[in-house]
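Peer 1: show me how the following folds:
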Amino acid sequence: MKRSNGFTLVESIMAMVILGFAMVTLVSFLYPQIERSATPHYQTRAANLGQSLMSQILARGFDNNSDFDGGLIRCGEEGTSCTAANNLGRDGSETNPSQFNDVDDYKGCWWTDSVSDCDGATLRAPLSNILGSEIAARYAHFTVTIDVNYDTATMKKIQIKIDTGRYGEFDFTGFRGNY
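Peer 2: Take a look at the predicted model:
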């Protein structure tokens, strides 16, 4: 009687069942870890975008009625009034960030690949850099909401909220003084 070297049918089926259970267990433990590994990436990108936008906004003037040539006349002085709180935002001539001259021009919703998160925002625009070039493709699924309001008569509060979808929302706050 010649003995064959190999597996029997029963042994082969048992090996496949054990291997199947091992794969299911391995995938069920590893898959959530892989998905969570993207979170720090989105956090870093949101932090960089938020810091960049805040720096860009704070580099602008306090108000559209301020003197931008040396700041000798500030709004609220010498017969120059500041923009009313209910009129903060862009005027008709300012269509992209390269034309913005004061902090409240950025007020609104800046979107990338959809505007579903911009409900209720009156000002909407694709996400752009300081030169007015669209950067929405680099920040897929990000939505940026910028709100600018008077904190005091001489301070504007800038609030930036960056929504990265399922990876979280990130808030940034800055103040621009009338000086």
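Peer 1: from here on, contacts and neighbour counts on C-alpha atoms
Peer 2: Will do.
Peer 1: any idea where the helices of this structure begin and end?
Peer 2: Ranges of helices in the chain, per DSSP state H, are 9-36, 39-58.
Peer 1: among those, which is nearest Trp111?
Peer 2: Closest to Trp111 of these, according to CA to CA: helix 39-58, at 12.9 Å.
Peer 1: residues in contact with that closest one?
Peer 2: For helix 39-58, contacts defined as CA atoms under 8 Å, 6 or more residues apart in numbering pick out 102-103, 106, 130, 160, 162, 164, 167-168, 170, 172, 174-176.
Peer 1: among those, which are in strands?
Peer 2: Ile160, Ile162, Phe170, Phe172, Gly174, Phe175, Arg176 (DSSP state E).
Peer 1: my guess is the second one contacts Val144. True?
Peer 2: Yes - here Ile162 reaches Val144: they are 4.5 Å apart, a contact under CA atoms under 8 Å.
Peer 1: the two: which has the busier surroundings?
Peer 2: Neighbours per residue (other CA atoms under 10 Å) separate Ile162 from Val144, with Val144 holding more: 27 against 22.
Peer 1: if I read this right, that one contacts Tyr106, doesn't it?
Peer 2: No - Val144 is beyond contact range of Tyr106, at 10.6 Å (criterion: CA under 8 Å).
Peer 1: before we go on, could you also do this sequence so I can check it against the first one:
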Amino acid sequence: MTIMIIGIAIAGVVGAFSLASQRSADPLIQSQAVELAQLYMDEILAKKYDDATPQGGTPKYSGSCSIGPNGEDRASFDDVDDYHNPDVSPPANAEGVLSRYQGFSVSISVSCAGADLGLAASEAKRVDLSISTPNGQTLVFTAYRVNF
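Peer 2: Have a look, this model is predicted:
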């Protein structure tokens, strides 16, 4: 009888450890996803507001809001909306594949979003960045790039 009780107790403890070990990688994967999102956002938000924005940003761009690459390849993206909709797996920057993020994928959507901020539609762009992790989670990050 004692052996049965000990056996049941051990099975319960092993089951608890099994559940804990399955979830132990989640925080690491989530922190890698946040790090990857930061890499992409830093790169995107450092670019010009629009292709027609002069170097240095002055005078301010005064055209309509346009979205999408202007025929450039990834290495020569020069404004925020060039990043619209590339689904990247494995993730890469302008220099090549980011090997640390194997199993992750990135999707970027850029839209005209001045109204979200109480501005004219052409005055802001919204960048939505979705990071899909190897364990199937999707984390979404949003930033605004304002025409200034």
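Peer 1: can you give me the TM-score here?
Peer 2: Once superposed, chain against chain, the TM-score is 0.80 (TM-score structural alignment, normalised by the length of the second structure); 139 aligned residues with a CA RMSD of 2.3 Å.
Peer 1: among the ones in strands among the contacts of helix 39-58 of the first structure, who's most crowded?
Peer 2: When neighbours are counted by other CA under 10 Å, Ile160 leads those with 24 neighbours.
Peer 1: so what corresponds to that residue in the second structure?
Peer 2: Aligned by TM-score structural alignment, Ile160 of the first structure pairs with Leu129 of the second structure.
Peer 1: out of the contacts of helix 39-58 of the first structure, which is nearest to Thr25 of the first structure?
Peer 2: Once CA to CA is applied, the member of the contacts of helix 39-58 of the first structure that ends up nearest Thr25 of the first structure is Tyr167, at 25.4 Å.
Peer 1: tell me, how many residues neighbour the residue nearest to the closest one when sequence neighbours are not counted?
Peer 2: Spatially, and ignoring its direct neighbours in sequence, Tyr167 of the first structure is nearest to Thr39 (5.8 Å; CA to CA, 6 or more residues apart in numbering). Thr39 of the first structure has 15 neighbours, counted by other CA under 10 Å.
Peer 1: how about Gln43 of the first structure?
Peer 2: Around Gln43 of the first structure there are 16 residues (other CA under 10 Å).
Peer 1: tell me the counterpart of it in the second structure.
Peer 2: Checking TM-score structural alignment: Gln43 of the first structure goes with Gln30.
Peer 1: OK, contacts around the spatially most central residue of the first structure?
Peer 2: Centroid check for the first structure by CA atoms, centre = their mean gives Ile162 as the closest residue, at 3.2 Å. Taking CA under 8 Å, 6+ apart as the contact definition, Ile162 of the first structure lies against Ala46, Gly50, Phe142, Thr143, Val144, Thr145, Glu169, Phe170, Asp171.
Peer 1: how near is it to Thr154 of the first structure?
Peer 2: 26 Å (CA to CA, to the nearest Å).
Peer 1: cool, Val27 of the first structure as well?
Peer 2: Noted for Val27 of the first structure: a distance of 57 Å to Thr154 of the first structure, by CA to CA.
Peer 1: which one of the two has more residues nearby?
Peer 2: Legend: neighbour count by other CA under 10 Å for Val27 of the first structure and Thr154, higher for Thr154 (15 against 11).
Peer 1: and the residue nearest to that one when sequence neighbours are not counted, how many residues sit next to it?
Peer 2: Once flanking residues are discounted, Thr154 of the first structure sits nearest to Asn178: 5.1 Å by CA to CA, 6+ apart. Asn178 of the first structure sits with 17 neighbouring residues when counted by other CA under 10 Å.
Peer 1: looking at the second structure, name the residue matched to Asn178 of the first structure.
Peer 2: Alignment note: Asn178 of the first structure maps to Asn147 in the second structure; criterion TM-score structural alignment.
Peer 1: hang on, isn't its match packed against Lys60?
Peer 2: Yes - counting by CA under 8 Å, Asn147 of the second structure touches Lys60, with 6.9 Å between them.
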